[in-house]
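Colleague: Need coordinates for the below:
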Amino acid sequence: SLAFHDANPKNANKVMLLHAASGAVRDFIQAKSRVFDVIWAPDGSKIACEINPPVPSPVLAKPISIFSPDGNAIGQIPGQGLWGVSFTGDGRALVAHNIRELFFFSLDGTVLSKTPLTAFTGQPENKFDSNDVFAPSPTAPDIFVCTKKVPGTKAFFKVTEEDNSALYLHDKRQNPAKDVRLTPENITAFDPVWSLDGKRIYFTGYPDSRVKAAFPFGIYRVNADGSGLSEIASGALPKVGRETSRP
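Modeller: Modelled structure (predicted):
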């Protein structure tokens, strides 16, 4: 199934669900304020999203609300400047970072663990920002897909004057943990999500040849071993999910 926002900007507080088999569209949630990113649990039993508080507050204060696919509230993580939110493979916890530490939360907001990003990745602290993602595989909890800031091509730097963003597989089963780069130097990659079987990764990206385009973004797919990289659609922010409730 596909979770999406209403096309009318006035309805930014609504999220809809499209049932893939029947084509039926129904309301998922209608919040009191704007709804942001929507994240599926791998087993389809839960959906998380960020919802602006109903009263004016700092942008970093968006709580993460967790629902069943029927729209019933399950839990909430208080707003505390969290980014790169994803579920663990069993759907029992959420993973997110605050640019300094990587957190595992229970669905009621309890902190299960936290690790400095410098220790988790081996990178210096000035290499992290709110765009980074550290998402565990749905089938192998010690394997993560991560984004990293790396030097890009000369053509990329000439236009952006910034580092590029590359996709890596971070394998904590190794000692020390092993990083395998999944994207080539001429591709900018971010917003990765796993396929439900943990064999592929989908992400937003674009090649250097489109860096000046008004909308350079495409949806890419790559196998977890780094093979089979291909652009499969124009667009951004891919999400993968399985709805377990009826349409």
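Colleague: CA only for contacts and neighbour counts going forward, please
Modeller: OK.
Colleague: wait, isn't residue 168 in contact with residue 180?
Modeller: Yes - Residue 168 is within contact range of residue 180, at 5.4 Å (criterion: Cα atoms under 8 Å).
Colleague: between these two, who's got more neighbours?
Modeller: residue 168 (22 against 14; other Cα atoms under 10 Å).
Colleague: Without its sequence neighbours, what residue ends up closest to the more buried one?
Modeller: Leaving aside its sequence neighbours, residue 168 sits nearest to residue 181 (Cα to Cα, 6 or more residues apart in numbering; 4.4 Å).
Colleague: The one you found and residue 145, how far apart?
Modeller: Residue 181 sits 10 Å away from residue 145, going by Cα to Cα, to the nearest Å.
Colleague: who touches both of those two?
Modeller: When contacts are counted by Cα atoms under 8 Å, 6 or more residues apart in numbering, residue 181 and residue 145 are jointly contacted by 167, 168, 169.
Colleague: Would you format the residues you listed as CSV with secondary structure and distance to residue 234 included?
Modeller: Shown next, in CSV, are the shared contacts of residue 181 and residue 145 (DSSP: H, G, I helix; E, B strand; the rest coil; distance: Cα to Cα, whole Å):
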residue, secondary structure, distance to residue 234
167, strand, 19
168, strand, 22
169, strand, 24
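Colleague: what's the closest of the residues you listed to residue 137?
Modeller: Here the nearest of the shared contacts of residue 181 and residue 145 to residue 137, counting by Cα to Cα, is residue 169; it sits at 9.7 Å.
Colleague: quick one more, to check against the first:
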Amino acid sequence: MALGLFLSAIAAGQTGAPAPAAAPPQVKQAAPQAPALGALVFSREELLYHLAPGSKQPRKLVPGRYPALSPDGARLAFGKPRQDRGGAAGLMVLDLARGRTQMVVNPGPEGIFDISWSPDGRRLTFLNRGDRDQVETVNFDGSGRAVVARGDFMVHQPVWAPDGQSIYFHDLHTLFQVNLTGQVLNRIPITDLTGKAESISSMDRFAPNPVVPQLWAFTMGVPGTPKFERTFHEPCDALFLYDFRTKKRVRLTPPDMMATYAIWSRDGNFIYFQGYREPHYKEPRPFRIYRIAKDGSGLTEITKGEHPSP
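Modeller: Below is the predicted model:
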């Protein structure tokens, strides 16, 4: 099948892909990195910030969206802000030590979204929206750009598998796994993880644990508290953990908390996410960055902001 055409074929039922498996394929772990333990980047009002390990005072970096800190903490990938609408007007990479920024990818008509690094820190994946959505990869220096998925319908939240050899993303109904040439490796009904239909939005991400690939963090829509529903007139998103080995799903966040954009710490022990709680409901910019242990303990508010990348 031609590179990048599998999504249209999926819609027609002509992929020739194997039958959906009960769980994602087993993947080996990537070679260990030396991450900047405790470092965090995030966005706040179209500006990007870096919070050093042990620091409580974030450092302002550059204007940007969708920040992604490289595994070794040396580079920051991000989207150049657009003045007219959402998305990003290009994919940039900032060398944090030298302060040099390079344009890596120019955007499609609708912009770039959802940037993330491969586990070895060599490549990036991102969503490029135009007439058709495309999941793409590129080396951090701008070389080797490739389309791994394109379709006639919208897809969301591409993330790397822990071994760096495949990418996951979803279309609100199915979680896809594709290799780096666009071959479909797996198709998992989202209801296998969520337990119910029509509970996912474009802000919800499904993220495999970097150490235990069968353990997944994700967010989905649930009924909000009475005050939440009176304030927003829509469901609340909550953070969950799903274990493919036991088929068990556990809610991690409290009833009054909105939670989206989940991402694992490099050691696989914590989940970072953006969200807010009842005291923040009526604020103009309510989002905070939080961290929680994978067992649900130690919920901590870190700072105001969105799109955390540890």
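Colleague: quick one, helices of the second structure?
Modeller: 6-12, 191-194, 226-232 (DSSP state H).
Colleague: Let's have those in JSON lines, adding distance to residue 207 of the second structure.
Modeller: What follows is those, written out as JSON lines (distance: least, Cα to Cα, whole Å):
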{"stretch": "helix 6-12", "distance to residue 207 of the second structure": "21"}
{"stretch": "helix 191-194", "distance to residue 207 of the second structure": "12"}
{"stretch": "helix 226-232", "distance to residue 207 of the second structure": "26"}
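Colleague: Of those, flag the one that's most buried.
Modeller: When those are scored by mean count of other Cα atoms under 10 Å, the highest mean neighbour count falls to helix 191-194 (a mean of 18).
Colleague: do you know how far residue 121 of the first structure is from residue 197 of the first structure?
Modeller: Residue 121 of the first structure is 24 Å from residue 197 of the first structure, by Cα to Cα.
Colleague: again with residue 67 of the first structure
Modeller: The value you get for residue 67 of the first structure to residue 197 of the first structure, if Cα to Cα is used, is 22 Å.
Colleague: wait, doesn't residue 100 of the first structure sit right on residue 117?
Modeller: Yes - with contact defined as Cα under 8 Å, residue 100 of the first structure reaches residue 117; the gap is 5.7 Å.
Colleague: and the residue opposite residue 103 of the first structure in the second structure once aligned, how many neighbours?
Modeller: Under the alignment by TM-score structural alignment, residue 103 of the first structure pairs with residue 176 in the second structure. Number of residues near residue 176 of the second structure (other Cα under 10 Å) recorded here: 22.
Colleague: thought residue 176 of the second structure was touching residue 188?
Modeller: Yes - in terms of Cα under 8 Å, residue 176 of the second structure counts as a neighbour of residue 188; the distance is 6.5 Å.
Colleague: Overlap of the contact sets of these two?
Modeller: With Cα under 8 Å, 6+ apart, residue 176 of the second structure and residue 188 have no common neighbours.
Colleague: for residue 198 of the second structure, what are its contacts?
Modeller: Applying Cα under 8 Å, 6+ apart, the residues near residue 198 of the second structure are 172, 173.
Colleague: any idea how far it is from residue 284 of the second structure?
Modeller: In this view, residue 198 of the second structure and residue 284 of the second structure are 28 Å apart by Cα to Cα.
Colleague: how far away is the match of residue 103 of the first structure from residue 133 of the second structure?
Modeller: Counting by Cα to Cα, the gap from residue 176 of the second structure to residue 133 of the second structure is 14 Å.
Colleague: One more: residue 209 of the second structure?
Modeller: Distance of residue 209 of the second structure to residue 133 of the second structure, given as Cα to Cα: 26 Å.
Colleague: Who has more neighbours out of those two?
Modeller: A direct count of neighbours by other Cα under 10 Å for residue 209 of the second structure and residue 133 places residue 209 higher, at 24 against 21.
Colleague: what's the counterpart of residue 13 of the first structure in the second structure?
Modeller: Checking TM-score structural alignment: residue 13 of the first structure goes with residue 89.
Colleague: what's the answer for residue 136 of the first structure, then?
Modeller: Pairing criterion TM-score structural alignment: the partner of residue 136 of the first structure within the second structure is identified as residue 208.
Colleague: quick one: contacts for that match?
Modeller: Here residue 208 of the second structure is in contact with 161, 162, 214, 215, 216, 217 (Cα under 8 Å, 6+ apart).
Colleague: Now the second one. Nearest residue, chain neighbours left out?
Modeller: Distance criterion Cα to Cα, 6+ apart; nearest residue to residue 162 of the second structure, sequence neighbours excluded, is residue 210 at 5.0 Å.
Colleague: if I read this right, that neighbour contacts residue 264, doesn't it?
Modeller: Yes - using Cα under 8 Å, residue 210 of the second structure is in contact with residue 264, at 7.4 Å.
Colleague: how close does residue 241 of the second structure sit to residue 296 of the second structure?
Modeller: The spacing between residue 241 of the second structure and residue 296 of the second structure, counted by Cα to Cα, is 9 Å.
Colleague: between the two, who's got more neighbours?
Modeller: Ranked by neighbour count (other Cα under 10 Å), residue 241 of the second structure and residue 296 place residue 241 first, with 25 against 18.
Colleague: thought that one was touching residue 250?
Modeller: Yes - the pair residue 241 of the second structure / residue 250 is scored as a contact, 5.2 Å apart, by Cα under 8 Å.
Colleague: what does residue 302 of the second structure align to in the first structure?
Modeller: In the first structure, residue 302 of the second structure lands on residue 232 (TM-score structural alignment).
Colleague: Test my guess that its match contacts residue 217.
Modeller: No - taking contacts as Cα under 8 Å, residue 232 of the first structure lies outside contact range of residue 217: 11.3 Å.
Colleague: Between these two, tell me which one has more neighbours.
Modeller: residue 217 (22 against 11).
Colleague: what sits against the more buried one?
Modeller: The contact partners of residue 217 of the first structure, by Cα under 8 Å, 6+ apart, come to 204, 205, 206, 234, 235, 236.
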